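>>> Would you be able to build a 3D model of this:
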Amino acid sequence: MLAIQNLHIEFGARVIFKDLSFTVHPKERIAFAGHNGAGKSTLMKCIAGILKPNGGKLSKPKHCDIGYLPQEGIHIHGITLWDEVESAFAEAKAMQKDIDEMSEKLHHLDPRSAPFSDLLNQIGELELKLHDADPGLIKPRMESVLTGLGFKRSDFTRDCGEFSGGWQMRIALAKLLLAQPDVLLLDEPTNHLDIDSQKWMESYLVNYPGAILIISHDLALLDMLTTRTMAFHHGRAEEYAGNYSFYVKESVLRKEIQLKLYKSQQREIKQTKDFINRFRATASKAKQVQSRIKQLEKIEVIELEEDDAVMSFKFPNPPASGQSVAVLEKACKSYGKINIFQDFDFEVTRGERLAIVGPNGAGKSTFCRLITGQEEPDSGTHTFGHKAAVSFFSQNHADELDPDITVLECAESAASRENAPLARNLLGCFLFRGDDVFKKIGVLSGGERSRVALVCMLLRPANFLILDEPTNHLDIQSQEVLQNALKDYPGSYMIVSHNRSFLDPIVTKTLEFRQGHAPRTFAGNITYYLEKIEEEKNAAKGVAAAAPAPNKTSTPGVNRKEQRRIEAEQRKKRNDVLPPLKRELEELEKNIAEYEAGQATLTTHMSDPETAGDSDKMQQASAAYQVLADKLEKAFSQWGEVSDKIEKLEAELSL
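From the prediction side, this is the model:
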């Protein structure tokens, strides 16, 4: 499908790749691995046609489409979300428009004329091409992808310019997934997704019909999705026939084998040199000495590559806090009509390791600002415990750095006197090495500024850390540095993140925020939390038809008589409203199946040479196919609306 041959890329004196060659086959899932700066994104831009290589070539079939999602930098405005995403189907829309225009022309032509027959054949060819695009499924597919990525139906008519940078990337991802290019290039696609949207995307990518090339620092995603890994290191690429975990194990094994070969060769070279030096002046051994010299010259010396320096960071012992670090009591918070918290009680205790999860906009960042005292609740109280010292890393901290100072000056100014000597080492841990520390903050990319802000936060003495998406701009090695430091950290911390492989080993409790529901705590890590959520969903499906347990619908503050009245009203509403909706849903599903079967029959009929040669039959079949396509689109739209109503009612009635 795609062939990269002898690719050569360089920036000034620095060679990124030299003679890089590999192929991509249909439906392959390939991970690009390697530290930041190894050339992964550069290679992806070359494949996408954005960057021109210095040498070599990329070959692909004529009709092979390549789609690319960059890490950041997409800004769309002046068009609604729906219209922007719908443009992914521009080709199908154009074909449908041509069919409509040609069909209109048919009415003004003599059915027995040659122009009529030619036009009818053109319509037939376009109908067959359009069938592969399933025009009747365009609207429901768009709704499915947009809601899966976290957009609400009320967002569909909003201008794209109203959405933040992270949501802009979701718009680009939605459009790309719907376009379904033959080769999908994804550069850190989960950076801007919450845990629900990430799970949806993972499921979507597993069933994606084309090939996928992906760069990600989310190990769980790579292990679940990919079956081949391209590892980039010192301008070279090595292939591994497995996912990321396979690559890690196999690379260690390859290094061990290489080391053994190197030692064996060095022994052989030493023995040969010793023989030459010993018998160089012996006439009877002259022929053998010359033979050994020639043998030595022909040896292709094995060179061991130096591993990247593995840096480590250990938090200085923070001042000891009291048992209670921070407390919210009866906290309420609203923004206009949007209620975030209502009578929310929460306590952070000494040594707590907490993950914070939930969809964007559910209240995670608001909670962080409240628990750190940066923002006051509308009512209720917030108090810090004895000797609590807070350090907070948020995404907007990167924008507050002084652009006129160097990276090193920024880190040293943020550090305490005791931690100042650690600044240079910690910057190295987070990819600022050598002369990089003397760059001005103003010339750094957004990701680089985020890493500087994280370093500054870690250098401040604190016994209570709050980290908001700390791994978004870290490569896997830097993630491991931070993860290992947090494992040994004696204070308390809370981390907002969707990165399961990063969180699972270092958190013991999960706090979930979800719109319309009170925050909930789960006594385990992210994997435990996801298992519990799945169990809840399965349990809800299993008892959906059964009456709820008495305590399920119990309402605080009412007597038993009033409680029975409330339950009776719920039963009446359930019996009056849900059954008709479910019958309507079943009828729609039946109609959809019939329409799809009818389209398949008509497609076969139009492909028949006898039909294609008969203009009247072809016109009738084409008109019938269009009628079914319109009915199918309407049925799918109704099906989505009815499904939403049922889901909403079941949630309200605690089914």
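>>> contacts, neighbours, all on C-alpha from now
Noted.
>>> For residue 426, give me its contacts.
Going by Cα atoms under 8 Å, 6 or more residues apart in numbering, residue 426 touches 313, 455.
>>> Same check on residue 172?
Residues in contact with residue 172 (Cα under 8 Å, 6+ apart) are 69, 74, 85.
>>> Check residue 478 too.
Residue 478 makes contacts with 429-431, as judged by Cα under 8 Å, 6+ apart.
>>> Can you go through the contacts of residue 172 and name the buried ones?
Buried residues within these, counting neighbours by 16 or more other Cα atoms under 10 Å: 69, 85.
>>> Okay, and which of the contacts of residue 172 map to helices?
Counting by DSSP state H, the part of the contacts of residue 172 found in helices is residue 85.
>>> wait, which of the contacts of residue 172 is closest to residue 400?
Ranked by distance to residue 400 (Cα to Cα), those are led by residue 74 at 21.9 Å.
>>> Might one say that the closest one is in contact with residue 171?
No. In this structure, residue 74 is not within contact of residue 171 by Cα atoms under 8 Å, at 9.3 Å.
>>> let's see this one next to it:
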Amino acid sequence: MSLLTITDLTLRIAGRTLLDEASLSVDPGRKIGLVGRNGAGKSTLLAAIAGDISPDGGSITLSSRATLGRVKQETPEGEQSLIETVLAGHLERTALLHEAETTTDPARLADVHDRLLAIDAHSAPARAASILAGLGFDASAQQRAVSDFSGGWRMRVALATALFLNPDLLLLDEPTNHLDIEATIWLENWIRNFQGAAIIVSHDRSLLDSTVNAIAHLDRGKLSLTPGGYEEFVRIRTEQALQQNRAAERIATQRAHMQSFVDRFRAKATKARQAQARLKALERLPQIDSVIEDTPTRFAFPEPSQLPPPMMTMEHVSVGYDGRVVLHDLSLRLDMDDRIALLGQNGRGKSTFAKLLAGRLTPMAGKFQHSPRLKIGYFAQHQGDELVLTETPIDHMARAMPDALPAAVRAQLARFGLDAGKAESRVGDLSGGEKARLLLALATRDAPHLLLLDEPTNHLDLDARDALIRALSAFEGAVVLVSHDAHFVEAVADRLWLVENGTIQPFDGDMAAYRGWLLERARRAGDGEENRSIGETSARKDARRDRADQRKTQAPLRKAARAAEALLTQILQDRKAVEARLADPALYDRGDSREITRLNTELGALNAQQEAAEERWLEAEAAIEAANTQ
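Here you go, the predicted model:
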């Protein structure tokens, strides 16, 4: 029997139809990732399931006696401690405890104690404390008032309350938005062990791959279910798209052939009946969409000039605020081929270190040197607050590039998918993801040698995150990033640095090792044991070093491939223009044989150039592939 049944559901917001007779069934214990483009209606669907909004058609049926949990949109407030706030969120337990203290009916008292036993009420404080600890609150923080914490930390308390309820169906809408990578890894593990069902809206690919067993795709008002995690969903959708494109090409050919017949013979009486039959056949041909995404997402970073090593060095550096040291005794080095991710809980100094590298903080002690020609691009997670909402992206970029021509300003915005329409829109009208694209465009306008990325994926959807990964893979400068997205870290970083206990040390392992270390440390802390040291096998060290060396070796090969591809694109455009002129009947009506000969000669030369460019591109790609297999 299904836990949740959605039948022919229709939802409209402000006259716009988000779901159109969509259906979905959720069995007990099943965990489903809900994906779709921004604005498709994912959060609206969760609100309808929770009963916050009423359907415009169809039905949503939750099994009788089933409990539902979700993170409330409003953050908790008041002087209650964190642990008290989480415990109070279990309304049934709170009511039963109150009744156990006030009822005088022995029979009712027995029933109350039976129910308290059934919901495992006696272990509630320990379970609540464990959840809060996993989300980053130590024992002392759990006893502090909710009002002591910022909005982001309060959202963690709201998440802790939803998890503590241990419901039959859990609804999570971007649960990792306010979490660091440590809390995100803990949450992944918690959801995997959760016995109830869950519907999870998330742009965190690692979360979707590690926790769900099906993906529900909300597209054009309909819901389709695909078994497996997000990676399997992408594989199946890609395969479907290829088949769809091939079918679209076949149908387009059929349509063109039939339409040609109809146009030629529609007026001839002897062919009229057959023409009508062809028209009816045309109407019966299916309308097949050739793509699954509205617009493919692409990012491109400007190519930096080369700097001699070392790009940046620090010896026994200390840094902090207002005389208070946050990080001390930093002796580190950065070069142009470095790809480093900073790990560690929020508040440990990751953003402080990024500001030091960006030159926004001055060292309090030690020696800090860098190349005088070094250019730095800095993306900070709170920079969106500095944007002028009444201005356009063009206004912002023109101010940041005062000497650039308008075409160069627009080209830099276009690198990050801000086309003419978006570039001329008010910033206040842009989505969170579009604002993030603007900030990336601003950060990279000078072709920086070093990119500092502090939570760059916060407002990017899954496609945009993949596009950013591809762009960073092609980028030939250094990258230092802070991100709660484990998949993003794994795909971009070659080295991991752990920010902890007021300093920064290399973590000689991959994200899988870091996950294991965190979970083991949490277990040992629960057992009262000492934290174990950080380490890994020499094989992992060698593998990480090999990745960095491989990228450095492949840089000229990738550059050659890009140059050949650009040349090939230009040749194909030129050839298309020549072919269009040769296909123009007016050329032959004029009888201009000299022009016809010249165009045919030019076409022959372009064909030869295309063949040579294709050969160069294939050679470059083969060299890259050979380097990958070494």
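>>> Fetch the TM-score of the aligned pair.
Put the two chains on top of each other and the TM-score (TM-score structural alignment, normalised by the length of the second structure) is 0.75; 531 aligned residues with a Cα RMSD of 3.5 Å.
>>> circling back to that earlier point, overlap between the contacts of residue 478 of the first structure and the second structure?
Retained in the second structure (both residues aligned by TM-score structural alignment, their matches' Cα atoms under 8 Å) from the contacts of residue 478 of the first structure: not a single contact.
>>> okay, now the aligned partner of residue 299 of the second structure in the first structure: neighbour count?
Under the alignment defined by TM-score structural alignment, residue 299 of the second structure is paired with residue 313 of the first structure. Neighbourhood size, residue 313 of the first structure [other Cα atoms under 10 Å]: 17.
>>> quick one, what contacts residue 313 of the first structure?
Applying Cα under 8 Å, 6+ apart, the residues near residue 313 of the first structure are 425-426, 429, 481-482, 484-485.
>>> circling back to that earlier point, now render the contacts of residue 172 of the first structure as a markdown table, adding distance to residue 369 of the first structure.
Output for these, formatted as a markdown table (distance: Cα to Cα, whole Å):
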| residue | distance to residue 369 of the first structure |
| --- | --- |
| 69 | 32 |
| 74 | 28 |
| 85 | 34 |
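>>> Just give me the closest of the contacts of residue 172 of the first structure to residue 211 of the first structure.
Scanning the contacts of residue 172 of the first structure for proximity to residue 211 of the first structure, where the rule is Cα to Cα, the winner is residue 69, at 14.1 Å.
>>> ok, now how distant is the closest one from residue 297 of the first structure?
49 Å (Cα to Cα, to the nearest Å).
>>> same deal with residue 330 of the first structure?
Taking Cα to Cα, one finds residue 330 of the first structure at 81 Å from residue 297 of the first structure.
>>> for residue 610 of the first structure, same thing?
Distance from residue 610 of the first structure to residue 297 of the first structure, by Cα to Cα: 76 Å.
>>> between those two, who's got more neighbours?
Shown here are residue 610 of the first structure and residue 297; by other Cα under 10 Å, residue 610 has more neighbours (12 against 9).
>>> wouldn't residue 30 of the second structure be in contact with residue 213 here?
Yes. Using Cα under 8 Å, residue 30 of the second structure is in contact with residue 213, at 7.0 Å.
>>> Which strands or helices does the helix or strand containing residue 535 of the first structure pack on?
Assigned by DSSP states H and E, residue 535 of the first structure falls within helix 526-542. If you count contacts as 3 or more Cα pairs under 8 Å, 6 or more residues apart in numbering; DSSP states H and E, helix 526-542 of the first structure packs onto helix 500-503.
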